[in-house]
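Participant: Quick one, structure for this:
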Amino acid sequence: MNIAGTNGNYANVNGLRMYYEVHGAGRPLLLLPGAVSGTRTAFGKLIPLLAAHRQVIAVEFQGYGHTADIPERPLSYEQFADDVIELLHVLKIGQTDIFGYSTGAGVALLVAIRTPALVGKLILASVSYQSSGRHPQLAELEKLLTAETMKGTPYEAEYLSTAPNPSNWPEHLAKVTAFNQREDDIRNIKAPALIIAGDADIVQPGHVVELYKLLGGGSLGELSMPASQLAILPGTMHTALTNKTTLLMAMIPDFLGFNISTQ
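Facilitator: Here you go, the predicted structure:
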C-alpha cells in the first residue's frame, strides 16, 4: 500500500506491517537503520545522495518509526533478519546491496549468512559481531535509554511523529535495551564488504579490524587486493557517523560501482 504524498509503503511480513520507503531508480540498495532510529535519523542526509544513482529502499524495523511494535514479540537480530528477507521476497527483489548502520549492520550480516544469494555487496557501518567488540563504557550509555533521558532528542521526535502508537515510546526503549546480538561465524560470507566505523565509535577499533580480516581483508594490496574495504572516519562518534556525508560519499560510490558527476 502506498502512502499518499510520500515515498512510504507498508508490506505484510511475518505478521508485521513493515514500513519501507523507495527512492530513485536502478539497482536496489537496502538501508537498514540503527537502534532507536527510523529512516530519517539514520539516513536522512544520505538518502537523496544515494537515490540519485540507485533505487534506495529504506526500512523501519519492528517498533521503529512507522512500523508498529508487536508487544509479545521481543526484538532480536534473528527476527529482524527474517523480516528483511521476507520483505525482499514480497518486493520480488532477487539480489540487493545492503547498507546497514549499527543494529542494521548486524542484521545485514545475518541476512548475508542466511541467504547469500540475496546479497551483492555489504556496507557495514559501526557494527560488532561479538559483544566483546563493543566499547566497555557502552553499558553506562545504554542506561540512558529511558523516556526521561531521551526527552527532546531527535530519536524521540521521530518516534512521536511517525509511530502508529506514540505512547509506546517507554516500552520500546525498554525492549531496545534488552536487545542482544548472537555471535555468528561470518567467515563464510562471500559478499564484498565496506566496513566503516568512527574513531570515537561504540565499536572498538581493534574489533573493526578483526571483522575486516574475517571478511577477507588484510592482504598486501600489491600482491592481492582484497574485495572488502575498511574505513575509519576521523573525529566521528557513533551517532554522527551517517551524517558525515562528504566522507561517506567519497568512498561509497566507488565501492558500489557508480560514478558521481563532478559538477
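Participant: rest of the way, CA atoms for contacts and neighbours
Facilitator: Fine.
Participant: Tell me where the chain has helices.
Facilitator: 39-43, 47-51, 77-90, 103-114, 138-142, 154-162, 169-177, 205-214, 245-248, 252-256 (DSSP state H).
Participant: What distance do you get for the residue nearest to Y129 when sequence neighbours are not counted to A35?
Facilitator: With sequence-adjacent residues excluded and distances taken as CA to CA, 6 or more residues apart in numbering, Y129 is closest to E183, at 6.0 Å. As judged by CA to CA, to the nearest Å, E183 and A35 stand 18 Å apart.
Participant: Those two: which has the busier surroundings?
Facilitator: A35 (18 against 11; other CA atoms under 10 Å).
Participant: That one contacts T103, doesn't it?
Facilitator: Yes - if you go by CA atoms under 8 Å, A35 and T103 touch, sitting 5.5 Å apart.
Participant: To L122, which of the helices of the chain lies closest?
Facilitator: helix 103-114 (7.4 Å; CA to CA).
Participant: What helices and strands are in contact with the closest one?
Facilitator: Counting contacts by 3 or more CA pairs under 8 Å, 6 or more residues apart in numbering; DSSP states H and E, helix 103-114 packs against strand 28-32, helix 77-90, strand 96-101, strand 119-125.
Participant: Near D201, how many other residues are there?
Facilitator: 22.
Participant: for comparison, sequence B:
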Amino acid sequence: MTDHAQRLNASTHAPDGTVLAYQRHGFGRPLVLLPGQANNHHWWDGVRADFHATHATLTMDYRGTGASGKPTGNYSTQLFADDVIAVLDALEIEQADVYGTSMGGRVAQWLAARHPHRVRRLVLGCTSPGGPHAQERDGSVRRALAQADPAASRQALLDLMYSPAWLAEHPGPYTTLGDPGMPPHARRGHLVASNEHDAWDALPRITAPTLVLHGEQDRLTPAANAPLLADRIPRARMHLFPTARHAYFQECRAEAGSLVSSFLAAPPDRPFPPDAHG
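Facilitator: Below is the predicted model of the structure:
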C-alpha cells in the first residue's frame, strides 16, 4: 500500500471551466466531507482520519478557496453542489455518503434534494435550511464578526466556534477560521451564497436517510435550526451535543465521530444508530 494509493490530490473542471481541486484519502466507500463558508478542505484536518476505517474521505476546495479557481461572478450553494457533482463525475463515483457542516450542510441539502441517486446517506451538521423559515443569528453575533480590528473579529469567531474550556486545552493552530488566501471577491461571494441559501421547499424531496447534528450552545448557526431540518426532511433524526458550540465535530470529536460512523454503517433495515434521537 503506497502513500500515493492512500492519498490523491488532483483537480477537475466545473461545467463553466473553473478548476476544482479535490483530495481523496484512504480506501472504502466514498464519504464526501463539505466544509463551512470561506473554508477549504483543511476544515476537516482534525477529524477526517476518524472515518478511514470504513471510508475513503473525499474533500474539495470550494471555488474561491484553496487550489481551486477563484472566478468572479455569482456564487451560490446550488452552484457549489454542482461543483461537487463535477468532482464525483471525474472520479466516476456514482453514489457517496455525504457529511456537510455549516455552509457545507447547505450545499449537502441541494446535493441530496437535486441528485437523490448520488447520495446514499446524509449527515447535516451545525447548519440551517436558510430563507425565512430559518432561525437567524442575533445582532450581537453579526456585530462581533464585523469588527474592524482583525484580531478582535478572529477572537469573536473563536468564541463562537469553541467553548472556553476547549480552547484552553487546545491552543491551536485552528483550521476552521477561514481560508486566508481567499481574494475579497470570493469571500464576498461565499457570504452571499450562504446568506441567500433557501432549500426549505426542496427538503421534503430528500430520500437519503438523514442525521442532523448540532451543538446546543451554537450561536453562529442557532441550534433551533436542527429540529427545523429534522422535521422537514422525511425520516430524519437529530442529535444535539449539550455543551458544544459551532465546531461540535471537533469539540465532541469522539462522540460525534462514533455517532456518524455508526449511522453510516447501519444496515438498510435499521437506518439510524440507537443513540440518535429526534
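Participant: Structural similarity score between the chains, please.
Facilitator: TM-score for the superposed chains, counting by TM-score structural alignment, normalised by the length of the first structure: 0.80, backed by 239 aligned residues with a CA RMSD of 2.9 Å.
Participant: Select, out of the helices of the first structure, the one closest to A125 of the first structure.
Facilitator: Between A125 of the first structure and the helices of the first structure, the tightest spacing by CA to CA is seen for helix 103-114, at 6.2 Å.
Participant: matching residues in the second structure for the closest one?
Facilitator: Counting by TM-score structural alignment, helix 103-114 of the first structure pairs with residues 103-114 of the second structure.
Participant: coming back round to it: okay, the helices of the first structure, which one's buried deepest?
Facilitator: Neighbour counts (mean count of other CA atoms under 10 Å) averaged over each of the helices of the first structure peak at helix 103-114, with a mean of 25.
Participant: now that helix and strand 119-125, what's the angle there?
Facilitator: Counting by axes from the mean of the first three to the mean of the last three CA atoms, to 10 degrees, helix 103-114 of the first structure lies at 150 degrees to strand 119-125.
Participant: how much does helix 103-114 of the first structure stray from the second structure?
Facilitator: By mean CA distance after the TM-score superposition for the first structure, the fitted helix 103-114 of the first structure averages 0.7 Å away from its aligned residues in the second structure.
Participant: angle of that helix against helix 77-90?
Facilitator: Using the same axes, to 10 degrees: helix 103-114 of the first structure against helix 77-90 is 70 degrees.
Participant: any residues touching helix 103-114 of the first structure, and which ones?
Facilitator: 31-35, 77-78, 80-82, 84-85, 98-100, 118-119, 122-129, 181, 186, 188-189, 191 (CA atoms under 8 Å, 6 or more residues apart in numbering).
Participant: at 7 Å instead, please
Facilitator: When contacts are defined by CA atoms under 7 Å, 6 or more residues apart in numbering, helix 103-114 of the first structure is touched by residues 32-35, 77, 80-81, 85, 98, 100, 119, 124-125, 127, 186, 189.
Participant: just to revisit the earlier point, wait, the residue nearest to Y129 of the first structure touches Q130, no?
Facilitator: Yes - counting by CA atoms under 7 Å, E183 of the first structure does reach Q130; the two are 5.4 Å apart.
Participant: Translate Y212 of the first structure into the numbering of the second structure.
Facilitator: Aligned by TM-score structural alignment, Y212 of the first structure pairs with A230 of the second structure.
Participant: can you count the residues close to the closest residue to its match other than its chain neighbours?
Facilitator: Leaving aside its sequence neighbours, A230 of the second structure sits nearest to A236 (CA to CA, 6+ apart; 5.1 Å). Counted with other CA under 10 Å, the neighbours of A236 of the second structure add up to 24.
Participant: got a list of what A236 of the second structure touches?
Facilitator: By CA under 7 Å, 6+ apart, the contact list for A236 of the second structure reads 209-211, 230.
Participant: let's see it at 6 Å
Facilitator: By CA atoms under 6 Å, 6 or more residues apart in numbering, A236 of the second structure lies in contact with 210-211, 230.
Participant: Tabulate those residues (a markdown table), appending distance to T72 of the second structure.
Facilitator: Output for those, formatted as a markdown table (distance: CA to CA, whole Å):
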| residue | distance to T72 of the second structure |
| --- | --- |
| T210 | 34 |
| L211 | 34 |
| A230 | 35 |
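Participant: Which one of those residues is nearest to C252 of the second structure?
Facilitator: Checking the contacts of A236 of the second structure against C252 of the second structure with CA to CA, the nearest one is L211 at 16.1 Å.
Participant: Next, count neighbours for that closest one.
Facilitator: For L211 of the second structure, the count of nearby residues is 30 (other CA under 10 Å).
Participant: again, but for D199 of the first structure
Facilitator: D199 of the first structure has 18 nearby residues by other CA under 10 Å.
Participant: And it, what's its match in the second structure?
Facilitator: The alignment partner of D199 of the first structure in the second structure, by TM-score structural alignment, is E216.
Participant: Same question for P48 of the first structure.
Facilitator: Match for P48 of the first structure (TM-score structural alignment): A49.
Participant: I'd like the distance between that match and R187 of the second structure.
Facilitator: A49 of the second structure is 28 Å from R187 of the second structure, by CA to CA.
Participant: same deal with W200 of the second structure?
Facilitator: Counting by CA to CA - W200 of the second structure and R187 of the second structure are separated by 25 Å.
Participant: Likewise for V87 of the second structure?
Facilitator: Distance from V87 of the second structure to R187 of the second structure, by CA to CA: 22 Å.
Participant: Distance of the closest residue to Y77 of the first structure other than its chain neighbours relative to L173 of the first structure?
Facilitator: Distances taken as CA to CA, 6+ apart place V107 nearest to Y77 of the first structure, at 5.5 Å, with adjacent residues excluded. Note on V107 of the first structure: its distance to L173 of the first structure, by CA to CA, is 19 Å.
Participant: for E142 of the first structure, same thing?
Facilitator: Remark: distance between E142 of the first structure and L173 of the first structure (CA to CA) = 10 Å.
Participant: again, but for I195 of the first structure
Facilitator: Noted for I195 of the first structure: a distance of 27 Å to L173 of the first structure, by CA to CA.
Participant: repeat for G217 of the first structure
Facilitator: For G217 of the first structure, the distance to L173 of the first structure equals 36 Å [CA to CA].
Participant: Check K92 of the first structure too.
Facilitator: 33 Å.
Participant: Correct me if wrong: P166 of the first structure contacts L160.
Facilitator: Yes - when contacts are counted by CA atoms under 6 Å, P166 of the first structure is listed as touching L160 (4.9 Å).
Participant: burial of Q137 of the first structure, as a residue count?
Facilitator: 9.
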